[in-house]
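Q: I would like the atomic coordinates for the input below:
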Amino acid sequence: MTQKMTKPDDPDFIHGFPREIWEEVSDNPELTEEDFKLARPFREVFPELAAEIERSRGRPASENPKKQVTLRLDADVVARYKAGGKGWQSRMNADLRKALGL
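A: Purely as a prediction, here's the structure:
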């Protein structure tokens, strides 16, 4: 039995399989223009599930969230903290809290 060599743009083959075999076993038939016209957003069709997914994304909300700020510091101060490795911002925060008596 000889096998036909296929090119990526060969209309008779899909992913290296004959079109009729691919369409017979495909669980995802191609969408038609009518399918696209009938399509609705997931959030509209399943509002409860969409809300649940949104709530479960990301890390849980902190009771004491951090506030992002822009701060200009002396280069040698930043270099000293960074020299301590990962977590330098947390160490700087801890030192500021200690200096403020918090």
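Q: can we go C-alpha only for contacts and neighbour counts from here?
A: Will do.
Q: roughly how far apart are the closest residue to residue 81 other than its chain neighbours and residue 100?
A: Nearest residue to residue 81 in three dimensions, chain neighbours excluded: residue 88, at 5.2 Å (CA to CA, 6 or more residues apart in numbering). Using CA to CA, to the nearest Å, residue 88 is found at 18 Å from residue 100.
Q: here's the other one to compare against:
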Amino acid sequence: MADDRNRRRFTDPRAAAEAAFRAATTPKPSAPPQPVSRPAAAPAAIPGAREVVSLRLDSTVLAHFQKDGPGWQDRINEALKALVAGA
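A: Okay, here's the model as predicted:
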């Protein structure tokens, strides 16, 4: 029984009251400000910019544009632009 008394923790009532008072009166940290969500803006179009695409063409169409050598992709682009402008 003597050992039980030595193991007990006795709290100081004044220290407990001060701790409770501090906990009740200490301002709580505020939440960090939330970032302002903005609608996703469309990417700005750069005049004359090109995009990389994968395109399936008939082998005869590809052969027609490649027969004159390098620049065949530019020639396909010009032909498509002319088609769209005429539509």
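Q: What's the TM-score once they're superposed?
A: The TM-score (TM-score structural alignment, normalised by the length of the second structure) is 0.43; 41 aligned residues with a CA RMSD of 1.6 Å.
Q: rewinding a little: neighbour-wise, which of residue 88 and residue 100 of the first structure wins?
A: Remark: of residue 88 of the first structure and residue 100, residue 88 carries more neighbours, 16 against 8, as counted by other CA atoms under 10 Å.
Q: shouldn't the more buried one be in contact with residue 94?
A: No: Residue 88 of the first structure lies out of contact with residue 94 (CA atoms under 8 Å); the separation is 9.8 Å.
Q: can you pull out the strands in the first structure?
A: 13-14, 17-18 (DSSP state E).
Q: and these as a markdown table, adding mean neighbour count and distance to residue 54 of the first structure?
A: Putting those into a markdown table (neighbours: other CA atoms under 10 Å; distance: least, CA to CA, whole Å) gives the following:
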| stretch | mean neighbour count | distance to residue 54 of the first structure |
| --- | --- | --- |
| strand 13-14 | 18 | 37 |
| strand 17-18 | 14 | 39 |
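Q: Would you mind giving those strands as a markdown table with distance to residue 47 of the first structure added?
A: Shown next, in a markdown table, are these (distance: least, CA to CA, whole Å):
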| stretch | distance to residue 47 of the first structure |
| --- | --- |
| strand 13-14 | 36 |
| strand 17-18 | 39 |
